[in-house]
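**Q** kindly generate the corresponding structure for this input.
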Amino acid sequence: MVAADDDFADWIAPHVGRLTRISRAFAAPADRHDLMQELLIAVWKARPAFRGDASPATFIYRVAHNRALTWRRREGLRWLKFARFRDDLMNLPPESGEDPRLETLYAAIRELPPVDRSLMLLALDGVSYADMSALHALSESNIGARLTRARARLMAIIGETSDGF
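**A** As a prediction, the model looks like this:
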């Protein structure tokens, strides 16, 4: 059972970093704030359904990840309409004070398939293979194989787009 909405900020605060990483992985720099806002709204709306069967981190991650996938599909359709402006928007300078290598990494992560993107984010968060397995209904050996291929793909993408790190 969930307490009153008054403590939502306290409940979500330990997980804001995870939401930030999801927004970085699914959205271009110019859209991150919008996606982050949508993730917070989705979690806030879904909170009454939290029964405590899973940890709050797992619940929040699943809600946010599903919302990010939906957002990404919707944004993909919008980008098709505005394809001629894509290059200009994607070549915006990095946010002030941000390490360009970090943006290169997240740009490469955004090119991964959604499940691999999610697994890579979980790995970066230090989540165990067992927890990833429970979250995605995949075997731990499948998780390991997917992460190995995703890491190789990231290095290939980074190598194609720049001189790497």
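
**Q** all contacts plus neighbour counts: C-alpha atoms, from now on.
**A** Will do.

**Q** from the centroid of the chain, which residue is nearest?
**A** I22 (2.2 Å; CA atoms, centre = their mean).

**Q** what sits against that residue?
**A** Contact partners of I22, counting by CA atoms under 8 Å, 6 or more residues apart in numbering, are 64-65, 68, 121.

**Q** can you rerun that using 10 Å?
**A** I22 makes contact with 16, 32, 35-36, 39, 61, 64-65, 68, 110, 117-118, 121-122, according to CA atoms under 10 Å, 6 or more residues apart in numbering.

**Q** repeat for A108
**A** 25, 102, 117, 153-159, 161.

**Q** the same query, at a cut-off of 8 Å, please.
**A** Listed by CA under 8 Å, 6+ apart, the contact set of A108 reads 154, 157-158.

**Q** possible to save the residues you listed as TSV with distance to L147 and secondary structure?
**A** Converted to TSV, these look like this (distance: CA to CA, whole Å; DSSP: H, G, I helix; E, B strand; the rest coil):
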residue	distance to L147	secondary structure
L154	10	helix
I157	15	helix
I158	16	helix
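
**Q** nearest to L80, of the residues you listed?
**A** I157 (22.1 Å; CA to CA).

**Q** what helices or strands is the longest helix seen in the chain leaning on?
**A** Using DSSP state H, we find that the single longest helix of the chain is helix 56-81. With contacts taken as 3 or more CA pairs under 8 Å, 6 or more residues apart in numbering; DSSP states H and E, helix 56-81 sits against helix 16-26, helix 32-46.

**Q** any chance of those in TSV, plus distance to G52?
**A** Output for those, formatted as TSV (distance: least, CA to CA, whole Å):
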stretch	distance to G52
helix 16-26	19
helix 32-46	13
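
**Q** for the comparison step, fold the sequence that follows:
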Amino acid sequence: MLEQHKRVIYKVCYLYAGDTAQLDDLYQETVLNLWRAFSGFRGESSPATWVYRISLNTCISFRRKSVRQLQAVTLPVNLEVFDEDDGNRKARLAELYRLIHALGPLERALILLWLEDRSYDEIARIMGMARNNVGVRLNRIREKLKNMSNQ
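**A** Below is the predicted model of the structure:
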């Protein structure tokens, strides 16, 4: 299951880490939490939903515990994990993740799930909120990202 959802776990951690060392630590902590929680997985949701939920909770808890708040992203991370296309696409992807990293933790989690083509219903289950609330928040987040990219 870890191998199957490795990219998803990495993406979630990427959005909450301040640098490469933090990213590695957060990824490892997330994998450890998934391993610990696996015996309690009852199959009431899809494995992907369960992995997202554990990953997001781990990252959000990590963020709350963090003493300092990062103002900018300085992640010299290898973006080949996300996409193997041309450099221009990688540059756009890096810019998108930079903008997403500037969002609050809840906004980051919502937009990440949306970018993974999760349905509003699945996002609502993962995040523990109403489906309509997901739609409203995502519209606001997309508008916010658009405004941030135009500055």
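
**Q** need the TM-score from the superposition.
**A** After superposition, the two chains reach a TM-score (TM-score structural alignment, normalised by the length of structure 2) of 0.80; 141 aligned residues with a CA RMSD of 2.3 Å.

**Q** picking that back up, of the contacts of A108 of structure 1 - the most surrounded one?
**A** Within the contacts of A108 of structure 1, most neighbours by other CA atoms under 10 Å means L154, with 22 neighbours.

**Q** how far away is that residue from P113 of structure 1?
**A** For L154 of structure 1, the distance to P113 of structure 1 equals 11 Å [CA to CA, to the nearest Å].

**Q** with R74 of structure 1 instead?
**A** 16 Å.

**Q** swap in M36 of structure 1?
**A** According to CA to CA, M36 of structure 1 and P113 of structure 1 sit 20 Å apart.

**Q** just G126 of structure 1 next, same as before
**A** G126 of structure 1 sits 20 Å away from P113 of structure 1, going by CA to CA.

**Q** do the same with R47 of structure 1
**A** R47 of structure 1 is 28 Å from P113 of structure 1, by CA to CA.

**Q** these two: which is more packed in?
**A** The neighbour comparison of R47 of structure 1 against P113 (other CA under 10 Å) goes to R47, with 21 against 10.

**Q** that one -> structure 2?
**A** With TM-score structural alignment as the criterion, R47 of structure 1 lines up with F38 in structure 2.

**Q** circling back: counterpart of the residue nearest to the centre of structure 1 in structure 2?
**A** So I22 of structure 1 corresponds to V12, using TM-score structural alignment.

**Q** ok, now T58 of structure 1?
**A** In structure 2, T58 of structure 1 lands on T49 (TM-score structural alignment).

**Q** could you report the separation of its match from P76 of structure 2?
**A** T49 of structure 2 is 29 Å from P76 of structure 2, by CA to CA.

**Q** what is the nearest of the contacts of A108 of structure 1 to K81 of structure 1?
**A** I157 (25.4 Å).

**Q** with adjacent residues omitted, what lies nearest to the closest one?
**A** Once flanking residues are discounted, I157 of structure 1 sits nearest to A108: 5.9 Å by CA to CA, 6 or more residues apart in numbering.

**Q** which residues touch the counterpart of I12 of structure 1 in structure 2?
**A** For I12 of structure 1, the aligned position in structure 2 is L2, judged by TM-score structural alignment. By CA under 8 Å, 6+ apart, the contact list for L2 of structure 2 reads V31.

**Q** assign L2 of structure 2 to helix, strand or coil.
**A** coil (DSSP: H, G, I helix; E, B strand; the rest coil).

**Q** count of neighbours near the closest residue to L79 of structure 2 other than its chain neighbours?
**A** Excluding its sequence neighbours, the residue lying closest to L79 of structure 2 (CA to CA, 6+ apart) is K90, at 6.8 Å. Neighbours of K90 of structure 2 under the rule other CA under 10 Å: 17.

**Q** kindly report the same for L23 of structure 2.
**A** By other CA under 10 Å, the burial measure for L23 of structure 2, its neighbour count, is 21.

**Q** what's the match for it in structure 1?
**A** Checking TM-score structural alignment: L23 of structure 2 goes with R32.

**Q** ok, its match touching S23?
**A** Yes. Counting by CA atoms under 8 Å, S23 is a contact partner of R32 of structure 1 at 5.5 Å.
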